[in-house]
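In: what follows is a predicted protein model with its sequence.
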Amino acid sequence: MINMLPESEGAIIGVEVSGKIDSEEENKWIAVFDDLIKEHGNINILILLDGKIHYGIDAAYDDLKWTFKNLKNMNKLAIVSESKVLGWLVAADSPFGKLAGISEKHFETSNLQDAWRWVKE
């Protein structure tokens, strides 16, 4: 399930991702993100992960395809989770994100408000 977080506003969107994500739900949210890009040009994204995600292969492919297509439209990406591994992966990917013009940062769940402040700067 993907739910928009209430702190989302304007070109800044936050979503909470949990449970099973199928291609239908992924494509529903891709349309939401596409609409934001059409309206604002560039967006900042906060993704809150609960650690119990079951991503279908089709949904993962749709997400990856959308991400590569829209790299130029993302300014900041905050990943919020309790996963140390995900924190390391975000840190490792961050230099490549910068090459595409994206600032990426991982926050622990207890620092969610810091993540919101960062994506809104």
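Out: On my side now, so go ahead.
In: rest of the way, CA atoms for contacts and neighbours
Out: Fine.
In: for the top helix by length along the chain, packing partners?
Out: The longest helix of the chain (DSSP state H) is helix 23-40. Counting contacts by 3 or more Cα pairs under 8 Å, 6 or more residues apart in numbering; DSSP states H and E, helix 23-40 is packed against helix 57-69.
In: now do the helix it packs on: distance to the chain's middle.
Out: Distance of helix 57-69 from its chain centroid, counting by Cα atoms, centre = their mean, to the nearest Å, is 12 Å.
In: okay, one more to line up with it:
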Amino acid sequence: MPHDLGTARGPSRYTVPAVFSRRPQPREIDLLHGTGISRRLADAGYSDVELRVSDRRLLITNTNLTDLKEGLAHLLGMILSEVSTQAARERSERAEELDALGLIEEQRLESIRQAAAEIHFD
């Protein structure tokens, strides 16, 4: 927070850092930095607000405590929850795809083993 916050010379808009409870995963960061989130913020009346992730912090730029108190914090909570849910769903779907590919590969190798076992050099 700016050192002169709350003074006559203090800025009306600034960056507010919020600490994540865990390190965000790369896909979550990609989703947070995506145009869909910017559009959603703009649609809610926060067109100047931007979200950036830095290590374990979400940097909420061009905002202030009043915006956060009057609804931005709630919106960001919903966005973070949805981003986490979407990233988890994508990970699960990818894991299922990899499992299916692994099964296909296992079947292919078994087929080759069986074909090779049928060959005899008499």
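Out: In hand now; what should we look at? In this text, all values refer to a predicted model and were calculated from it rather than measured experimentally.
In: TM-score for these two?
Out: For this chain pair, the superposition-based TM-score is 0.28 by TM-score structural alignment, normalised by the length of structure 1; 56 aligned residues with a Cα RMSD of 4.3 Å.
In: strands along structure 1, start to end?
Out: Taking DSSP state E to define them, one finds strands in structure 1 at 2-4, 12-21, 43-55, 74-80, 103-107.
In: and of those, who's closest to residue 89 of structure 1?
Out: strand 103-107 (9.0 Å; Cα to Cα).
In: report the angle between the axes of that closest one and strand 74-80?
Out: Put simply, strand 103-107 of structure 1 runs at 10 degrees to strand 74-80, going by axes from the mean of the first three to the mean of the last three Cα atoms, to 10 degrees.
In: give me the contacts around strand 103-107 of structure 1.
Out: 75-81, 86-87, 90-91, 94, 97-98, 114-115 (Cα atoms under 8 Å, 6 or more residues apart in numbering).
In: residue contacts, residue 16 of structure 1?
Out: 2-5, 47-50.
In: ok, the nearest residue to it once chain neighbours are set aside - how many residues close by?
Out: Closest residue to residue 16 of structure 1 apart from its sequence neighbours, by Cα to Cα, 6 or more residues apart in numbering: residue 48 at 4.6 Å. By other Cα atoms under 10 Å, the residues close to residue 48 of structure 1 number 25.
In: do you know how far residue 48 of structure 1 is from residue 38 of structure 1?
Out: For residue 48 of structure 1, the distance to residue 38 of structure 1 equals 24 Å [Cα to Cα, to the nearest Å].
In: residue 113 of structure 1 too?
Out: Per Cα to Cα, residue 113 of structure 1 is found 27 Å from residue 38 of structure 1.
In: same question for residue 55 of structure 1.
Out: Taking Cα to Cα, one finds residue 55 of structure 1 at 27 Å from residue 38 of structure 1.
In: ok, those two, which is more surrounded?
Out: Neighbour count, other Cα under 10 Å: between residue 55 of structure 1 and residue 38, residue 55 has more, with 18 against 12.
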